[in-house]
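> Attaching a predicted model along with its sequence, questions to come.
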Amino acid sequence: MKFGWIILMISMLADVAASLLAKQVDGFRRPFLLAAVIGVYMVAMGLFMYCMKVLPIGPAFAIWSGIGMVLIAVLSIFFYRQIPDGPAIVGMSLIVLGTVVLSTMSKMQVH
């Protein structure tokens, strides 16, 4: 099952990379970059579907989506100069807190 969590992290990072690259596609004016974004999203989803076989869906999806969103927001500071305001920081903190609670305190099991 530890391997499943590693694959989940790789899937999440692929999703984050594709999301950040998607901003560069520029309204379908860069077809090769668009193809790369679609390819990376396909890798992310393929890995995520594997994880759904071996991990509990609640914590796995919380980590994949929640931490992925926070990573995108944080990396957007550096790549796109999108500075989060106070409410955004509070929201991201709550996402991280919820993810930690769900993944450490939940007793969900794979069936």
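Nice, thanks for sending it over.
> When you work out contacts or count neighbours from here on, use the C-alpha atoms and nothing else.
OK.
> show me what contacts Tyr41?
Contacts of Tyr41 were listed using CA atoms under 8 Å, 6 or more residues apart in numbering, and they are Ala14, Asp15, Ala18.
> for Phe48, same thing?
Ile7, Leu8, Ser11.
> Geometric centre of this structure: which residue is closest?
For the chain, the residue nearest the mean C-alpha position is Gly68 (2.7 Å; CA atoms, centre = their mean).
> Could you double-check that that residue lies in contact with Met12?
Yes: Gly68 is within contact range of Met12, at 6.0 Å (criterion: CA atoms under 8 Å).
> hold the first one in mind and look at this next one:
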Amino acid sequence: MPYVLLAAAIAAEVAGTTAMKFSHGFSKLWPSLGTVAGYLLAFTLLAQALKTMQVGTAYAIWAGVGTAAIAVIGIVFLDETASAAKLAGIALVIGGVVLLNLDGAH
């Protein structure tokens, strides 16, 4: 169950960050409200997940998966560049999250 809560927290954070892009510096109401709602939900769900997860593992997954997801969203939907360095960075972030999870399983 904590991994489901963490996944939902990551999805809410990614949605909030994406909405922030469309808020144009918080000058547009609905995307700004989406940002606030996304982050409130994300932190609430993360706090629930942390009741039974190690904070280091949970935060590494949160930060890594969220960062990789936002980078992919930028490339696929927001017309950002997909350089070899950026793609390698995404792969390294995902690899780091996997390694931390393997270590946390022992």
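Good, I have the coordinates. Only a predicted model underlies this, so the values are computations on that prediction, with no experimental measurement involved.
> Tell me how the two chains score on TM-score.
Put the two chains on top of each other and the TM-score (TM-score structural alignment, normalised by the length of structure 2) is 0.91; 106 aligned residues with a CA RMSD of 1.4 Å.
> picking up where we left off before, adding secondary structure, distance to Phe48 of structure 1 and neighbour count, write the contacts of Tyr41 of structure 1 out as a markdown table.
Below are the contacts of Tyr41 of structure 1 laid out as a markdown table (DSSP: H, G, I helix; E, B strand; the rest coil; distance: CA to CA, whole Å; neighbours: other CA atoms under 10 Å):
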| residue | secondary structure | distance to Phe48 of structure 1 | neighbour count |
| --- | --- | --- | --- |
| Ala14 | helix | 10 | 22 |
| Asp15 | helix | 10 | 25 |
| Ala18 | helix | 14 | 21 |
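> could you dump those residues to JSON lines with distance to Leu94 of structure 1?
Output for those, formatted as JSON lines (distance: CA to CA, whole Å):
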{"residue": "Ala14", "distance to Leu94 of structure 1": "23"}
{"residue": "Asp15", "distance to Leu94 of structure 1": "21"}
{"residue": "Ala18", "distance to Leu94 of structure 1": "24"}
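> show me where structure 2 has helices.
Along structure 2, the stretches classed as helices by DSSP state H are 2-22, 29-49, 55-77, 84-104.
> Gly4 of structure 1 -> structure 2?
Residue correspondence to structure 2 (TM-score structural alignment): Gly4 of structure 1 is matched to Pro2.
> Chain neighbours aside, what residue packs nearest to Met53 of structure 2?
Pro2 (6.8 Å; CA to CA, 6 or more residues apart in numbering).
> Tell me who's in contact with the one you found.
Gln48, Ala49, Leu50, Thr52, Met53.
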